[in-house]
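Engineer: below are the sequence and a predicted model; questions follow.
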Amino acid sequence: MTSDRVEVASLFTRLSRLLDDKRWDDAGTIYTEDATVQSPRGGELRGLDALTAFLKQSDVEGVNTQHVDTNVVVHVDGDEATAEANSLVFFYREGEAPHRESGLRLSWTAARTPAGWRITTSRIVPAWIREREVIGAGA
């Protein structure tokens, strides 16, 4: 059903907004309670509490992100779905150009829950990372 594909695809945007806005306690609006997330920074995180704790502890004061997701592909089979996308992530300080950029490949499974579609498993794989020299750093 087209509406299911749209709802599953919207999880990418909703997750990006959650991360960019640093609304860690809203992770339950994206993930199931027993979700598993694999990422290069967090390793394998099991459960919503572990994921939320990781997001909070990895927040760097003064550093913001802007996520841009593209090339979203969704396959729905009843109450389960698989989804993939590319994500560009820009790390910046307010009013400054990005000092780090990365290209990620995202893939996940999702399930229809009483509260709507939620991610059950997620895998984040970096395709590339670029660090930029910060002028005036350490001066």
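Structural biologist: Structure received.
Engineer: for the rest of this, base every contact and every neighbour count on C-alpha atoms.
Structural biologist: OK.
Engineer: pull the longest strand from the protein.
Structural biologist: In the chain, with assignment by DSSP state E, the single longest strand is strand 116-131.
Engineer: and it, what does it pack against?
Structural biologist: Packing contacts for strand 116-131, counted by 3 or more C-alpha pairs under 8 Å, 6 or more residues apart in numbering; DSSP states H and E, involve helix 2-21, strand 31-39, strand 100-113.
Engineer: and here's the other structure:
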Amino acid sequence: MIARLGRCLDQKRFEEARTIFTEDASVATAIGAVRGIDAIVNKARHVRPEGLHSELHHQPPHRGGR
């Protein structure tokens, strides 16, 4: 889920956040908090400066072996 969110933000595919969050989700960031999927999508769309990439880090699951 974290990797999907990072891709949505980085690629400015904000509407895809609707497939990640529930209708009543809330998000808190350093610049404020919002509640509800419409508010989340709107905030993401309006606060992503050109050239900014997410700082979300994702480790793929370990698949055995050493």
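Structural biologist: Cool, the structure landed. Since the model is a prediction, treat every value here as computed from it, not as a measurement.
Engineer: please state their TM-score.
Structural biologist: Between these two chains, after superposing, the TM-score reads 0.75 (TM-score structural alignment, normalised by the length of the second structure); 60 aligned residues with a C-alpha RMSD of 2.0 Å.
Engineer: hmm, back to that, reformat the helices and strands packed on strand 116-131 of the first structure as CSV; add mean neighbour count and distance to residue 126 of the first structure.
Structural biologist: Output for these, formatted as CSV (neighbours: other C-alpha atoms under 10 Å; distance: least, C-alpha to C-alpha, whole Å):
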stretch, mean neighbour count, distance to residue 126 of the first structure
helix 2-21, 17, 16
strand 31-39, 19, 9
strand 100-113, 18, 4
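Engineer: count of neighbours near residue 43 of the second structure?
Structural biologist: Residues near residue 43 of the second structure, counting by other C-alpha atoms under 10 Å, number 16.
Engineer: host element of the closest residue to it other than its chain neighbours?
Structural biologist: Using C-alpha to C-alpha, 6 or more residues apart in numbering and skipping residues adjacent in sequence, the residue nearest residue 43 of the second structure is residue 34, 7.9 Å away. Assigned by DSSP states H and E, residue 34 of the second structure falls within strand 32-35.
Engineer: and the next helix or strand past that strand?
Structural biologist: Taking DSSP H and E, what comes next after strand 32-35 of the second structure is helix 37-47.
Engineer: other SSEs contacting that next one?
Structural biologist: Here helix 37-47 of the second structure touches strand 26-29, going by 3+ C-alpha pairs under 8 Å, 6+ apart.
Engineer: which residues of the first structure does the strand it packs on align to?
Structural biologist: Aligned by TM-score structural alignment, strand 26-29 of the second structure falls on residues 36-39 of the first structure.
Engineer: can you redo the helices and strands packed on strand 116-131 of the first structure as JSON lines with distance to residue 74 of the first structure?
Structural biologist: Output for those, formatted as JSON lines (distance: least, C-alpha to C-alpha, whole Å):
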{"stretch": "helix 2-21", "distance to residue 74 of the first structure": "6"}
{"stretch": "strand 31-39", "distance to residue 74 of the first structure": "17"}
{"stretch": "strand 100-113", "distance to residue 74 of the first structure": "10"}
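Engineer: closest one to residue 72 of the first structure among these?
Structural biologist: Nearest of these to residue 72 of the first structure, taken as C-alpha to C-alpha: helix 2-21 at 6.7 Å.
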